[in-house]
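Asks: Turn this into a structure:
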Amino acid sequence: RPAPGAAGLGPALPLRLTGVKICGGIALGRAVLHQPSVAIKRVVAEDPEAELKRLREAVAGLHDALDTMMASSDLAASGEHRDVLEAYRMFAEDRGWLGRIREAIRSGLTAEAAVQKVQNDTRVRMNQVEDDYLRERLSDLEDLNNRLMQHLAGGGAAAPALELPEDAVLVAHNMGPAELLDYDRRRLRAVVLEEGSPTAHVSIVARALDIPLVGRVKDVFSRVDPLDPIVVDGDTATVMLRPAEEAKQTYAHAISQKAERRASYAKLKDLPCVSRDGVAVALNINAGLLIDLAQLDDGNAEGVGLYRTEIPFMVRAAFPDVAAQEQLYRQVLDRAGDRPVTFRTLHV
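Replies: Next up is the predicted model:
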């Protein structure tokens, strides 16, 4: 798509796109394009030992940065998002990944070129995998490679908070969970991805932070310009680029109405759940993540009508063992208190 006003064409027109609902909610803001990249200035290494030393220092910096990120106040609590970050941290210590980078350095490449070579090789292998869940881990690995490249280049986080507008909406092909956390959550309103799925690690972190996210929005990255006005309706999986003023007012009104409805629901939550003809109705929530259990208090629900136990198998680097599952279910029961919980068991 030509840039707005290019070749006398005038401003780009409004555009409505659809995708897949991942995290609900409505947001109105300006587009910020997520496109991490680090230029490789040298490919051939003159001193492989010096490059190996640079790699060690960069890996140490990467680990320290991830530890600092995981210690932040809104991510330190237990939950599936914490499991995601723990798994991501494990990827960063993978001996096979680091060993392949060292081998490439010893073959004569600089540290940056070695990381890029391993990244390209991994991308080729992962794209041949038929399992959708395993292919989704590619975005995590791409994120790690890009992050390591930034440390090799002498940088840290890829997204300084000062570069974000107050109402930022991230638009990306795809991204890993740590990439999302690079951005200032106080300014971040929503995320739009060309790829993505409900079980992707970035989706689970976005849900933990209550950030609307729409995935699988075809060609959105090539159709939006930086700071374009954008509306994200996570409830209907709709994205509007450069909406007309009337449409922006409509969505702004919808956001205001939603806040008012939440306030009115809060006033009703302590009333008995009874039909007009006096029949009591049990109100339970449907959950699959620990963060969903906040709805027990938000809606004053009587319990958890269904807790989907397959989700922990999807968010970890390896299947949770008996002890890990027991710990998770104990947390669910502790959080529910005296309220009943129905677990849907999973046979592996």
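
Asks: CA atoms for contacts and neighbours, from now on please.
Replies: OK.

Asks: what about the strands in the stretch 51-200 of the chain?
Replies: 168-172, 188-193 (DSSP state E, counting those that start in this stretch).

Asks: same thing with the stretch 201-348 of the chain?
Replies: 213-215, 229-233, 238-241, 284-287, 303-308, 341-344.

Asks: Next, Lys41: secondary structure please.
Replies: coil (DSSP: H, G, I helix; E, B strand; the rest coil).

Asks: what about it, distance to Ala324?
Replies: Using Cα to Cα, to the nearest Å, Lys41 is found at 45 Å from Ala324.

Asks: helices and strands around the longest strand along the chain, which ones?
Replies: Ranked by number of residues, the top strand in the chain under DSSP state E is strand 26-33. Helices and strands touching strand 26-33, by 3 or more Cα pairs under 8 Å, 6 or more residues apart in numbering; DSSP states H and E, are strand 168-172, strand 188-193, strand 229-233, helix 245-268.

Asks: will you turn these into a markdown table that also has distance to Ser73?
Replies: Shown next, in a markdown table, are these (distance: least, Cα to Cα, whole Å):
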| stretch | distance to Ser73 |
| --- | --- |
| strand 168-172 | 22 |
| strand 188-193 | 17 |
| strand 229-233 | 27 |
| helix 245-268 | 25 |
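
Asks: Identify whichever of the ones you listed lies nearest to Ala6.
Replies: With Cα to Cα as the criterion, Ala6 lies closest to strand 229-233 of the helices and strands packed on strand 26-33, at 18.3 Å.

Asks: Any idea how many residues pack against Asn120?
Replies: 13 (other Cα atoms under 10 Å).

Asks: rewinding a little: neighbouring contacts of the longest strand of the chain?
Replies: Contact partners of strand 26-33, identified using Cα atoms under 8 Å, 6 or more residues apart in numbering, comprise 164-165, 167-172, 189-190, 212, 221, 224-235, 248, 251-252, 255.

Asks: Can you say which of the strands of the stretch 201-348 of the chain is nearest to Tyr329?
Replies: Closest approach to Tyr329 among the strands of the stretch 201-348 of the chain (Cα to Cα): strand 341-344, 8.7 Å.

Asks: For that closest one, list every residue counted as buried.
Replies: 341, 343 (16 or more other Cα atoms under 10 Å).

Asks: by contact count, what packs against it?
Replies: Judged by 3+ Cα pairs under 8 Å, 6+ apart, the packing partners of strand 341-344 are strand 303-308.

Asks: Now do the buried residues in the strand it packs on.
Replies: 303-305, 307-308.

Asks: Closest one of those to His63?
Replies: Arg308 (32.5 Å).

Asks: another one to check against the first:
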Amino acid sequence: MLNTLRRIVQDVNAAHDLQSALAIIVAEVRKAMNTEVCSVYLFDQDTNEYTLRATEGLKKSAIGIRLGRSEGLVGQVGLREEPINLEDAPSHPKYRYLEETGEAPFHAFLGVPIIHHRKILGVLVVQQRERRCFEESEESFLVTMSAQLAGVIAHAEATGAIKQDSYSQIGELKQAARFNGVAGAPGVAIGVAVAVLPPAYLSGVPDQTCEDIDAELVHFQHALESVRDDLRKTSAKLADHIRPEEQALFDVYLRMLDDNALGAEISDLIRQGQWAQGALRRVIDEHVRNFEMMEDPYLRERAVDVKDLGRRVLAYLQEQQTINIQYPDQTILVSEELTPVMLGEVAKEKLVGLVSVQGSGNSHVAILARAMGIPTVMGALDLPYTQLNGKQLIVDGNVGRVYLSPSDELRAYYQEVVDEEKLFIAGLESLKNLPCVSLDNCRIPLWVNTGLITDVMRSLDRGAEGVGLYRTEVPFMIRERFPSENEQQEIYRSQLEAFAPNPVTMRTLDIGGDKSLSYFPIKEDNPFLGWRGIRVTLDHPEIFLVQIRAMLKASAGLNNLRIMLPMISSVSEVDDALHLIHRAYGEVVNEGGNVVLPPIGVMIEVPAAVYQVSELARRVDFISIGSNDLTQYLLAVDRNNPRVAELYHSFHPAVLTALQAVVRDTHRVGKPVSICGEMAGDPVASLLLVAMGFDVLSMNATNLPKVKWLLRQISVSWAKELLQSVLKMDNPHLISSTIELALRKKGLGKIITPSKA
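Replies: Just a heads-up that it's a prediction; the model follows:
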């Protein structure tokens, strides 16, 4: 049965449209189970009806007949959301005979629901003349088959194929198709899709010997230099739009093509008699395979970079003419795997949005997109990107959603969102130099989260009063080696000087989980619960001490540094880290450094730390909550996974209870507590955080003006009343809608992101 299942799945995945896939399923399942009838009924949410879409064994003229949601045995399978296996179907009280199907002779009935993400999509049915219950193995087979079919139907539903009279033409959609992905960079873009395909396909290159090795080496070197030249031109084109730190990504690519890196490995194979194209394919495939096997998401992203470089070299080896792509105004770039090089080939003034089928919010493209302020959706797995060229798209980077061929109404709605956002942001300029003070005179400091040099000016332009989280791993991630102490000192100094005299909270190196270094690979089965954050740096004091020394030296004369320890799960980790920090401080002082020991704090990101806050707070100077990871760990939800991202909700009662407990226990010890992450930058959530008593909110610079505007319009006492009412609720969506309703009643509804409402 397993081999049969695999064969059917392969045939279904190869089908060119939904109807073909359904026809394959009913024919193959009927044959595999040796039954007389196999049928598929699809459920229409709009009409609340099932429609017979494909059958083998019933009359073909019956295709198209409809059943109500609770009608007949098919309706019962859907309502119960579990299989129904009957020896004699006509004797069941819910049985409904449909004369047009010709099913009178059939007694045995087995129906299983087709469910995708808790949503009923249809029912798969087999029937037989003889009276008997289908065996357990047969039922298991059909359940497995329906699970496979669910993905096919969900994709067809997303693309609008189910609603079409013609199933093969995406261009003839009668309604907007919606695709879910992962938010890569915030904002909304409306424009025209330009599908970018890889320049060449390595997989089709055969092995072949070459007679003139020297000529082949020259040919390869010419191709290599052509790609290097392309990369330099692209980097120069982006120079005015990104800071040197982001531009360093292109230096990474150039080093990968260096004669001592990939270039050397390929040249060695050519010298052994392999032609250049075959040598290129072998080396690229090996590196891609190694990267793709790694569990770490950031390392897996490097496979995309290697693949892209390999294809570009191959294009020159094959002497292909570069396709001259025309980029219209309002270009939305779409590809299976977007790369920074692709992004750099579009004029900045024409590029309004990005969509990638593969990738996550941690990819190089997502990093650049956030730096450049381009709305982006990553991981849109069901997107038929090859068929989108020239189509109208809406990219909702706030929630990770893409709309294909939107209706006039949907387009008008999102255009209004874009226009209102521009007007609203423009109106917030006047708040830049004003303090964040509530109507009842409560002062609320608003800080920013930074990581890229680009973030500095954007943060200062929006009136940031300090840095609640500087991600020191970013300079490590865009290099091919550990930065030296002097290099780190220079980077940290620029951050501290830019914000002086305001405080800058530098998180010590936080790698592992979804962040890793190509030159320091961490391969684990479960990286989010593995060797990451403080666990790595305590195991490698030589890395930790160098970083702390660089931070301390960078702070000389400024004295606005704060050091924060990530991923703390026990008191002993804090004790060990403090020992190393004091050691590094002593070394710097002994060298003649005029520095003061900065405040030291702990990040609360894992549930274990929530229950140790009092002990942790007694050992350090401040506590800060990392809302993204804490929510993720409390709910056991990977928010970068499109399949479960909807379960990630900051207003989950468990999250709110944990946040309140941390504030309470920290204040009891007499220490301040801040919060950084997406929750702090959500104006709606900021009401609850202020009501809980957080001393500082730290957020993305883009959201700071909105949060300041809202908090200046409310009283903290009102926010506390709102908090007490929502803490009695047990549903995050109800909590969210309650807060939004309260804001609308106060005339503050414009702060609610329309695409999230």
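
Asks: okay, the buried residues of strand 303-308 of the first structure in TSV with distance to Gly196 of the first structure next?
Replies: Output for these, formatted as TSV (distance: Cα to Cα, whole Å):
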residue	distance to Gly196 of the first structure
Gly303	31
Val304	28
Gly305	28
Tyr307	23
Arg308	21
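
Asks: who touches His16 of the second structure in this structure?
Replies: Applying Cα under 8 Å, 6+ apart, we find His16 of the second structure in contact with Ser168.

Asks: just to revisit the earlier point, I'd like the strands of the stretch 201-348 of the first structure written out as a markdown table, with distance to Gly24 of the first structure added.
Replies: Conversion of those to a markdown table gives the following (distance: least, Cα to Cα, whole Å):
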| stretch | distance to Gly24 of the first structure |
| --- | --- |
| strand 213-215 | 7 |
| strand 229-233 | 7 |
| strand 238-241 | 11 |
| strand 284-287 | 15 |
| strand 303-308 | 19 |
| strand 341-344 | 24 |
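
Asks: Which among the ones you listed is found nearest to Ser197 of the first structure?
Replies: Within the strands of the stretch 201-348 of the first structure, the stretch nearest Ser197 of the first structure is strand 213-215; the backing value is 6.3 Å (Cα to Cα).

Asks: from the chain's centre, how far out does the closest one sit?
Replies: The chain centre lies 9 Å from the centre of strand 213-215 of the first structure; the measure is Cα atoms, centre = their mean, to the nearest Å.

Asks: List the buried residues of it.
Replies: So strand 213-215 of the first structure, judged by 16+ other Cα under 10 Å, has buried residues 213-215.

Asks: from those residues, which is closest to Ala294 of the first structure?
Replies: Set against Ala294 of the first structure, the nearest of the buried residues of strand 213-215 of the first structure by Cα to Cα is Leu213 (19.5 Å).

Asks: which one in the second structure is aligned with that closest one?
Replies: Under the alignment (TM-score structural alignment), Leu213 of the first structure maps onto Thr376 of the second structure.

Asks: Wait, that match touches Leu368, no?
Replies: No. The pair Thr376 of the second structure / Leu368 is not scored as a contact, 10.2 Å apart, by Cα atoms under 8 Å.

Asks: can you state the direction angle for the longest strand of the first structure and strand 229-233?
Replies: The directions of strand 26-33 of the first structure and strand 229-233 differ by 130 degrees, with axes from the mean of the first three to the mean of the last three Cα atoms, to 10 degrees as the criterion.

Asks: Could you tell me where strand 26-33 of the first structure falls in the second structure?
Replies: Counting by TM-score structural alignment, strand 26-33 of the first structure falls onto residues 188-195 of the second structure.

Asks: The matching stretch vs the first structure, average distance?
Replies: Following superposition, stretch 188-195 of the second structure is found to deviate from the first structure by 1.0 Å on average (mean Cα distance after the TM-score superposition for the first structure).

Asks: Which of the helices and strands packed on strand 26-33 of the first structure sits closest to Ala111 of the first structure?
Replies: strand 168-172 (26.6 Å).

Asks: mean per-residue distance, that closest one to the second structure?
Replies: Compared with the second structure after fitting, strand 168-172 of the first structure deviates on average by 1.3 Å (mean Cα distance after the TM-score superposition for the first structure).

Asks: What range does that strand cover in the second structure?
Replies: The alignment of strand 168-172 of the first structure onto the second structure (TM-score structural alignment) covers residues 331-335.

Asks: Residues contacting the matching stretch, please?
Replies: By Cα under 8 Å, 6+ apart, stretch 331-335 of the second structure touches 189-197, 343, 350-357, 385-386, 393.

Asks: If we use 6 Å, what do you get?
Replies: 191-196, 350-356 (Cα atoms under 6 Å, 6 or more residues apart in numbering).

Asks: Serialize these to CSV and add fields for distance to Leu52 of the second structure and neighbour count.
Replies: Listed next are the contacts of stretch 331-335 of the second structure as CSV, based on distance: Cα to Cα, whole Å; neighbours: other Cα atoms under 10 Å:
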residue, distance to Leu52 of the second structure, neighbour count
Gly191, 38, 21
Val192, 37, 26
Ala193, 35, 27
Val194, 37, 26
Ala195, 36, 20
Val196, 38, 18
Lys350, 47, 14
Leu351, 45, 23
Val352, 43, 22
Gly353, 40, 29
Leu354, 39, 27
Val355, 35, 35
Ser356, 35, 26
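
Asks: Show me which pair in these is furthest apart.
Replies: Using Cα to Cα, the contacts of stretch 331-335 of the second structure span at most 17.9 Å, a distance reached by Lys350 and Ser356.

Asks: Quick check: Asn174 of the first structure vs Tyr307 of the first structure, distance?
Replies: Asn174 of the first structure is 29 Å from Tyr307 of the first structure, by Cα to Cα.

Asks: mind checking how far the equivalent of Arg189 of the first structure over in the second structure is from Gly397 of the second structure?
Replies: Aligned by TM-score structural alignment, Arg189 of the first structure pairs with Val352 of the second structure. Distance of Val352 of the second structure to Gly397 of the second structure, given as Cα to Cα: 11 Å.

Asks: got any residues that touch both of the two?
Replies: Taking Cα under 6 Å, 6+ apart as the contact criterion, no residue touches both Val352 of the second structure and Gly397.
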